[in-house]
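Visitor: Kindly generate the corresponding structure for this input.
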Amino acid sequence: MKRLEGRVIAVTRPRERAQVAVDIITREGGEALLAPTLELVMSRTESLLELCQHAKNLDWIIFTSPASLQSLFQYCPDFKYDLHHDCRIAAIGPRTQRVLEEYGLKAELVPEDYTAEGLLKVMAPLNLEGKIIGIPRTFSARDVLPEGLRKMGAQVLLAEAYKSTIPHDLKPVQDLMEGILNDEVDAITFTSPLTVHNLFEIAANRKKELIDHLKSGKIMIIAIGPITGYAIQEYDLPYIAPSKYTVEAMLDKMMEEMN
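Guide: Next comes the predicted model:
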């Protein structure tokens, strides 16, 4: 028997990033309820164009998501050719690393812990004093990485490559909330703090009702890792998380707990 037979699993990550989760849930006999609480909007910002102009001066560039790559190469198609040949590259995790390779670049550093803290740990032994490090990302991301690098003596060039916003189409999230309140959902997956916070922001005056219902523990809540878990804890909700911070590991952990 398939492990998710008859189960409804909510996927709250952006639609363009949800396919892996949807495929696994469907393959295991479950129904994937796609309800993005987050929308990614590519942005041609001044800071991104400035980073492109500084390509030849960078000692390091760090990519923390596939979206940052997509935006950078959309608005700066010659970026990789403008990079100084000694520029070193880091990626936050294997998925970003794979997308990086699709653009013809190779990450020298990928931490075992796919977080900003993980990146800082692998970069700590390096001499970063005076090094210029570019980081294209969303400005809604945590400041842990740039602040940590600055403490190591680096000059950090942050560039807003995309915006993380509330989705324009709220109906899928509203349907998810109804499913939660009617116990028609077996589990909810969260892959970033914003996917959590946005759900309750969208809930508006139903926020308390939604939180109280989730506190019962009838519906399993799964975080991709501890940073997302901390966001769930802010609402005093129970959750589980895998030891490896990937979508595959998150869903494996969920299925282990269900069976």
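Visitor: Could you use CA atoms for every contact and neighbour count after this?
Guide: OK.
Visitor: What residues does residue 156 make contact with?
Guide: Applying Cα atoms under 8 Å, 6 or more residues apart in numbering to residue 156 gives the contacts 132-135, 146, 149-150.
Visitor: Find the centremost residue of this protein, please.
Guide: Using Cα atoms, centre = their mean, the residue of the chain that lies closest to the mean C-alpha position is residue 192, 5.0 Å off.
Visitor: was I right about that residue contacting residue 224?
Guide: Yes - in terms of Cα atoms under 8 Å, residue 192 counts as a neighbour of residue 224; the distance is 7.4 Å.
Visitor: residue ranges for the strands of this protein, please.
Guide: Residue ranges of the strands in the chain, as given by DSSP state E, are 8-11, 31-34, 39-42, 60-63, 88-91, 132-137, 155-160, 162-165, 187-190, 220-223.
Visitor: how near is the most far-flung residue of the chain relative to its centre to residue 29?
Guide: Seen from the C-alpha centroid of the chain, the residue lying at the greatest distance (Cα atoms, centre = their mean) is residue 1, 31.6 Å away. Residue 1 sits 9 Å away from residue 29, going by Cα to Cα, to the nearest Å.
Visitor: Show me which residues of stretch 85-103 are buried.
Guide: The neighbour-count criterion (16 or more other Cα atoms under 10 Å) identifies 88-93, 96-100 as the buried residues of stretch 85-103.
Visitor: ugh, typo on my part, it should be stretch 168-182
Guide: Using 16+ other Cα under 10 Å as the burial criterion, the residues of stretch 168-182 that qualify are 172-174, 176-177, 179-181.
Visitor: now the helices for the chain?
Guide: Under the criterion DSSP state H, the chain carries helices at the ranges 19-27, 46-53, 66-75, 79-82, 94-102, 116-123, 144-151, 171-181, 193-203, 207-214, 226-233, 247-258.
Visitor: What residues sit buried inside the third one?
Guide: Of the residues in helix 66-75, those buried under the neighbour-count criterion (16+ other Cα under 10 Å) are 66-72, 75.
Visitor: One more: the first one?
Guide: Of the residues in helix 19-27, 21-22, 24-26 count as buried by neighbour count, 16+ other Cα under 10 Å.
Visitor: Nearest to residue 255, out of the residues you listed: which one, please.
Guide: Of all these, residue 255 sits closest to residue 25, with 9.7 Å by Cα to Cα.
Visitor: Excluding chain neighbours, what is closest to the closest one?
Guide: residue 32 (6.0 Å; Cα to Cα, 6 or more residues apart in numbering).
Visitor: isn't residue 247 right up against residue 224?
Guide: Yes - applying Cα under 8 Å as the test, residue 247 and residue 224 come out as touching, 6.5 Å apart.
Visitor: Touching both of these two, which residues are there?
Guide: Both residue 247 and residue 224 are contacted by residue 191, under the criterion Cα under 8 Å, 6+ apart.
Visitor: Now the second one, please; I'll put the structures next to each other:
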Amino acid sequence: MTGRLAGKVIAVTRPQAQAGPLAAAIAAAGGEAFCFPLLDIAPADDPAPLAAAVARLADYDFAAFVSPNAVDHALPAILRHGPWPGGLQALAVGPGTVKALAAHGVGDCLAPSERFDSEALLDLPGLAPTQVAGRRVALFRGDGGRELLAETLRARGAVVDAIPCYRRSAPGDFTVLADAARLDGITLSSSEALRHLVAGLGIARVRDIPLFVPHARIAELAQALGLTRVILTPPADQGLIDGLLAYNWSA
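Guide: Reported below is the predicted structural model:
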């Protein structure tokens, strides 16, 4: 096998439904993708909040989706109820979420184009206080997670309903990952996944493995946990693969 990543085994820790593109890019560069989701995704325990939001979706001005998982667990229910309401502005945190919405036929999505996080979404002119004050926002998300998006929109005068449509949990068994004969690098796409990795394997097991992360917040947490081989890449899957390709593997 030839390519920049030839002979390298790279752990892909995205949720199972989102792991394919990054794994394929690693394979295309000659590497071996070792897929081990550090977040298990399942429907919300209580389906009532999602059902209630779907029933009154036309009353909202904005529908915000924090991740592709939010789209995958909310859009089927929305579209079973009826077509996407005219005049309802879709919001997305990043390109993966935009792509997931488009796959369901929802376009004209307001999303950041460079940084992909809640802060970047909130920086868009379309979500300025003058644009959201007094308007209603349906925020489709997982259980728990950051409150920044909801709290900031409320502070700007919006009425925000946070709707849990999926739940996240740590893997029940780390044996497969712990028994991996070799890992040359690990990709991590969320702080929660990083916490699960450290809890599941321990600091000593991962301290000497390069960790590739696409957001400064994840890098800061990794360093706070005592991990020093942390490579901050550009955003999203493309950023991770760019970071893997640029890394000096002989160092």
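Visitor: Mind checking the TM-score on these two?
Guide: Superposed pair, TM-score by TM-score structural alignment, normalised by the length of structure 2: 0.89. Supporting alignment: 243 aligned residues with a Cα RMSD of 1.9 Å.
Visitor: sorry, back to before: what remains of the contacts of residue 156 of structure 1 once you look at structure 2?
Guide: Counting by both residues aligned by TM-score structural alignment, their matches' Cα atoms under 8 Å, these that remain in contact in structure 2 are 132-135, 146, 149-150.
Visitor: mind checking how far the corresponding residue of structure 2 for residue 226 of structure 1 is from residue 188 of structure 2?
Guide: Aligned counterpart of residue 226 of structure 1 in structure 2: residue 216 (TM-score structural alignment). If you measure residue 216 of structure 2 against residue 188 of structure 2 using Cα to Cα, the figure is 12 Å.
Visitor: Who has more neighbours out of the two?
Guide: Of the pair residue 216 of structure 2 and residue 188, residue 188 is the one with more neighbours under other Cα atoms under 10 Å, namely 24 against 14.
Visitor: Kindly state which residue of structure 1 is aligned to that one.
Guide: Under the alignment (TM-score structural alignment), residue 188 of structure 2 maps onto residue 190 of structure 1.
Visitor: show me the contacts for its match.
Guide: Residues near residue 190 of structure 1 by Cα under 8 Å, 6+ apart: 11-13, 196, 221-224, 228.
Visitor: Count the residues that sit near whatever residue of structure 2 lines up with residue 147 of structure 1.
Guide: Under the alignment defined by TM-score structural alignment, residue 147 of structure 1 is paired with residue 151 of structure 2. Counted with other Cα under 10 Å, the neighbours of residue 151 of structure 2 add up to 13.
Visitor: roughly how far apart are residue 151 of structure 2 and residue 119 of structure 2?
Guide: Residue 151 of structure 2 sits at a distance of 12 Å from residue 119 of structure 2 (criterion: Cα to Cα).
Visitor: Then residue 6 of structure 2?
Guide: The value you get for residue 6 of structure 2 to residue 119 of structure 2, if Cα to Cα is used, is 37 Å.
Visitor: again with residue 167 of structure 2
Guide: For residue 167 of structure 2, the distance to residue 119 of structure 2 (Cα to Cα) stands at 23 Å.
Visitor: Neighbour count: these two, which is higher?
Guide: Neighbour comparison, residue 167 of structure 2 and residue 119: the larger count goes to residue 167, with 20 against 14 (by other Cα under 10 Å).
Visitor: check contacts around that one.
Guide: Neighbouring residues of residue 167 of structure 2 by Cα under 8 Å, 6+ apart: 41-45, 142-143.
Visitor: again, but for residue 51 of structure 2
Guide: Shown here is residue 51 of structure 2, whose contacts under the criterion Cα under 8 Å, 6+ apart are residue 77.
Visitor: picking up where we left off before, how about TSV for the buried residues of stretch 85-103 of structure 1, with distance to residue 243 of structure 1 added?
Guide: Compiled in TSV, these are given as follows (distance: Cα to Cα, whole Å):
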residue	distance to residue 243 of structure 1
88	28
89	25
90	22
91	19
92	16
93	14
96	19
97	20
98	21
99	23
100	24
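Visitor: What is the equivalent residue in structure 1 for residue 116 of structure 2?
Guide: Taking TM-score structural alignment for the superposition, residue 116 of structure 2 sits opposite residue 114 in structure 1.
Visitor: Now for that match, how many residues are close by?
Guide: Applying the criterion other Cα under 10 Å, we find 18 residues in the vicinity of residue 114 of structure 1.
Visitor: gap between it and residue 247 of structure 1?
Guide: 12 Å.
Visitor: Next: residue 80 of structure 1.
Guide: 29 Å.
Visitor: who's more crowded, those two?
Guide: A count of neighbours by other Cα under 10 Å puts residue 247 above the other of residue 80 of structure 1 and residue 247, at 20 against 17.
Visitor: Tell me which residue of structure 2 lines up with that one.
Guide: Under the alignment (TM-score structural alignment), residue 247 of structure 1 maps onto residue 237 of structure 2.
Visitor: residues in contact with its match?
Guide: With Cα under 8 Å, 6+ apart as the criterion, the residues that contact residue 237 of structure 2 are 21-22.
Visitor: hmm, back to that, for the strands of structure 1, give me a markdown table that also has distance to residue 50 of structure 1.
Guide: Supplementary listing: those in a markdown table, determined by distance: least, Cα to Cα, whole Å:
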| stretch | distance to residue 50 of structure 1 |
| --- | --- |
| strand 8-11 | 35 |
| strand 31-34 | 36 |
| strand 39-42 | 16 |
| strand 60-63 | 14 |
| strand 88-91 | 18 |
| strand 132-137 | 10 |
| strand 155-160 | 8 |
| strand 162-165 | 15 |
| strand 187-190 | 33 |
| strand 220-223 | 35 |
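Visitor: which stretch among the ones you listed comes nearest residue 214 of structure 1?
Guide: Closest approach to residue 214 of structure 1 among the strands of structure 1 (Cα to Cα): strand 220-223, 8.4 Å.
Visitor: Return the mean post-superposition distance for that closest one against structure 2.
Guide: Superposing on structure 2 and averaging over aligned pairs (mean Cα distance after the TM-score superposition for structure 1), strand 220-223 of structure 1 comes out at 0.8 Å.
Visitor: Could you check that strand and say which residues are buried?
Guide: For strand 220-223 of structure 1, the neighbour count (16+ other Cα under 10 Å) marks 220-223 as buried.
Visitor: Relative to residue 210 of structure 1, how far out is the match of residue 188 of structure 2?
Guide: 16 Å.
Visitor: Then residue 34 of structure 1?
Guide: The gap separating residue 34 of structure 1 from residue 210 of structure 1 is 18 Å, by Cα to Cα.
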